[in-house]
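S.K.: Model the structure of this input:
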Amino acid sequence: MNSDFDVLRQLLNRRSGLSLDAEKAYLAESRLQPLVQQLGVAGLGGLVKLLLSGSHEDVERDVVEAMTTNETFFFRDRVPFDNFRKVILPHLLQARQDSRKIRIWCAACSSGQEPYSLAMLLDEEAHRLAGWSVEILATDLSRSVVNTARQGIYTQFEVQRGLPISQLLRYFRQEGERWRINEHLQSRIRFTEFNLLSDYAPLGRFDVIFCRNVLIYFDVPTKKEVLDRMAKALAPDGFFIMGAAETVIGLTDAMVPHPEHRSISILRAAAPKPPQRLTLVAS
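M.R.: All right, here's what the predicted structure looks like:
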């Protein structure tokens, strides 16, 4: 059992950056059981044997997706969204007056609640964004959750988590027991699969990057690597947003926490410099 689990741990780390300690063997057993039954193999050992054959790329992907945590809800931890409206957007509206373009990346977007929350917020600020181009790129490793996000259909339970009734009625229409987000918001977001261990260069540069509650599943070397890549993908005066319990401190030299606002980090080069002390020399 331990050797089978070690193979799975190595696969997950190599393919997605996910880091599982030895105490999480039970988690692998429970999450992979449906896949084991679907493939008709003899338990976890049979699944590992299939993976070691090296000819089942689709099974590798299914294992990674099964082990990925996709917990999310609308306007999760309201602080980053309040900061986006009150701090980030006003700065960008002033700093991007020439280009009138803003690019936002929601990395590890899961089933889409985070980028749709941003799209709602931006729609409410439409009077300030007339004539502007605002692009939201939303990516996730999991093909299944990207497809769910792209469809924009949610259960009653999902729309009740964090979504005020006024926004539910304004931006969704009910279809039976589910709710579908309106096409206008869908058109503002580009959903695509993307692995955070991949090359970021094809994505371009972003003014804002949301990467919340995903790095907690990575080991320290992988966290450092991802954060350094994120820093390179960020505009010089851009904003980087992590989860409430996450920090860039001790993981990257490229970014530092915002001096005033929780949840925001900025490039170290853009951080305000402390005032210099004057040294008085007696004459």
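
S.K.: going forward, measure contacts and count neighbours with C-alpha atoms only.
M.R.: Fine.

S.K.: where do the strands sit along the stretch 51-200 of the chain?
M.R.: 101-106, 133-140, 153-155, 172-175, 178-181, 189-193 (DSSP state E, counting those that start in this stretch).

S.K.: which stretch among those strands comes nearest Glu125?
M.R.: Checking these against Glu125 by CA to CA gives strand 133-140 as the closest, at 11.7 Å.

S.K.: what does that closest one rub up against?
M.R.: Under the criterion CA atoms under 8 Å, 6 or more residues apart in numbering, residues 100-110, 112, 115, 146, 188-195 lie in contact with strand 133-140.

S.K.: What separation is there between the spatially closest residue to Asp219 that is not a sequence neighbour and Leu8?
M.R.: Nearest in space to Asp219, with sequence neighbours left out and distances taken as CA to CA, 6 or more residues apart in numbering, is Ser19 at 5.6 Å. Distance, Ser19 to Leu8, using CA to CA, to the nearest Å: 10 Å.

S.K.: Following up with a second sequence; could you model it the same way so I can compare the two?
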Amino acid sequence: MTPLDYEFLRKLLKERSGLDLSADKQYLVESRLVPLARKAGLPGISELVVKIKAGFAEALTAEVVEAMTTNETFFFRDKLPFDHLRDTMLPALLQARSARRSLRIWCAASSTGQEPYSIAMCLKGLGAAIAGWKIDIVATDLSQGVLEKSRAGIFSQFEVQRGLPIQLLVKHFTQIGDMWQLNADIRSMVQHRQLNLLQDFGHLGTFDVVFCRNVLIYFDQDTKAGIFERLSRVVESDGFLVLGAAESVVGISDAFKPYPERRGLYRPNGTRNAKPSFVGMIPQKVSALAAR
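M.R.: Below is the predicted model of the structure:
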């Protein structure tokens, strides 16, 4: 792969997926795209680039983007966000939504489904507390391939051993040969849609909780800021945003503010656009609450 080929691929990946590769990641591109080139009947990456540049290989371009995006995930990954869901978010939301009796949760960059299904199992565990409630869990990802795997809800022995408590495996899965399939009641709680976070996602509607974990770390600061701004328009004013352990809004956007003493948990910053009010003709200063 020539330096020009690498620069072309860097630009392509940035435009299509937001992935911001540094100048020293040629080895990563080669390790993932050489097998793809050979699968397409091409000698190497340079020929792959030529074909993409010709403009008649949209399907191949999509495969390149999918090959370069990371789909690492496992059930109840990092544990802490699910503790926050059980101990902080759900108690607050069940009380706040008691009149409408509905919850909407979005998993952005949901990969092969372990995150949205972990959330579904958490909600299922509430039992009578959510009986009669309308629960929507929307799972989106750039890759159609991982969404298809997620829809099927079939996981290997290795995958179910990563983070999934044995009691939940026995309760919610059925063994099929060497594989395990989630039972239909859990699978039916999750809707799957293909989505690129760089594009508009307002059509998804609004959500009480958005999990957007371990994806923004691959974007540059401007891209992150733009996504935070658009996320602020789809998270309910009293809703929650959950980020990965290595991610933060601090220093990037004032669209959200950290939830006190809950690492990785954020709430919409409703005061950032507040206007001065007047009481007895004496102006009261109202300043935006900066993310701390």
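
S.K.: what's the TM-score here?
M.R.: Overlay of the two chains. TM-score (TM-score structural alignment, normalised by the length of structure 1): 0.94; 272 aligned residues with a CA RMSD of 1.2 Å.

S.K.: closest one to Met242 of structure 1 among the strands of the stretch 51-200 of structure 1?
M.R.: That would be strand 101-106 among the strands of the stretch 51-200 of structure 1, by CA to CA, at 10.7 Å.

S.K.: relative to strand 133-140, how tilted is the closest one?
M.R.: If you take axes from the mean of the first three to the mean of the last three CA atoms, to 10 degrees, strand 101-106 of structure 1 sits at 20 degrees to strand 133-140.

S.K.: one step back: now, of the contacts of strand 133-140 of structure 1, which are buried?
M.R.: Buried members of these, counted by 16 or more other CA atoms under 10 Å: 100-110, 112, 115, 146, 188-189, 191-195.

S.K.: ok so, going back, out of Ser19 and Leu8 of structure 1, which sits in the more crowded spot?
M.R.: More crowded of Ser19 of structure 1 and Leu8, by other CA atoms under 10 Å: Leu8, with 23 against 20.

S.K.: Can you find the partner of the more buried one in structure 2?
M.R.: Under the alignment (TM-score structural alignment), Leu8 of structure 1 pairs with Leu9 of structure 2.

S.K.: Could you tell me how far its match is located from Lys149 of structure 2?
M.R.: The gap separating Leu9 of structure 2 from Lys149 of structure 2 is 27 Å, by CA to CA.

S.K.: same deal with Phe155 of structure 2?
M.R.: On the measure of CA to CA, Phe155 of structure 2 and Lys149 of structure 2 end up 9 Å apart.

S.K.: and if you look at Tyr27 of structure 2?
M.R.: Using CA to CA, Tyr27 of structure 2 is found at 28 Å from Lys149 of structure 2.

S.K.: So these two - more neighbours on which side?
M.R.: Regarding Tyr27 of structure 2 and Lys149, a neighbour count based on other CA under 10 Å identifies Lys149 as having more, with 14 against 10.

S.K.: can you pull the contacts of the more buried one?
M.R.: Here Lys149 of structure 2 is in contact with 112-113 (criterion: CA under 8 Å, 6+ apart).

S.K.: Tell me the residue in structure 1 aligned with it.
M.R.: Per TM-score structural alignment, the equivalent position to Lys149 of structure 2 in structure 1 is Thr148.

S.K.: How about Leu21 of structure 2?
M.R.: Aligning on TM-score structural alignment places Leu21 of structure 2 opposite Leu20 in structure 1.

S.K.: pretty sure its match is in a strand, no?
M.R.: No - secondary structure of Leu20 of structure 1 (DSSP: H, G, I helix; E, B strand; the rest coil): coil, not part of a strand.

S.K.: And what about the residue lying closest to it once chain neighbours are set aside, helix, strand or coil?
M.R.: Closest residue to Leu20 of structure 1 apart from its sequence neighbours, by CA to CA, 6+ apart: Arg9 at 6.1 Å. Per three-state DSSP, the secondary structure class of Arg9 of structure 1 is helix.

S.K.: Arg9 of structure 1 touches Ser19, doesn't it?
M.R.: Yes - the criterion here is CA atoms under 8 Å, and Arg9 of structure 1 meets it with Ser19 at 6.9 Å.

S.K.: shared neighbours, these two?
M.R.: With CA under 8 Å, 6+ apart as the test, Arg9 of structure 1 and Ser19 reach no residue in common.

S.K.: what residues are up against the residue nearest to Asp253 of structure 1 when sequence neighbours are not counted?
M.R.: In space, and not counting its chain neighbours, Asp253 of structure 1 is closest to Arg268: 7.3 Å by CA to CA, 6+ apart. Going by CA under 8 Å, 6+ apart, Arg268 of structure 1 touches 253-256.

S.K.: again, only this time at 7 Å
M.R.: By CA atoms under 7 Å, 6 or more residues apart in numbering, the residues touching Arg268 of structure 1 are 254-256.

S.K.: Keep only the residues you listed that stay in contact in structure 2.
M.R.: Among those, the contacts conserved in structure 2 (both residues aligned by TM-score structural alignment, their matches' CA atoms under 7 Å) are 254-256.
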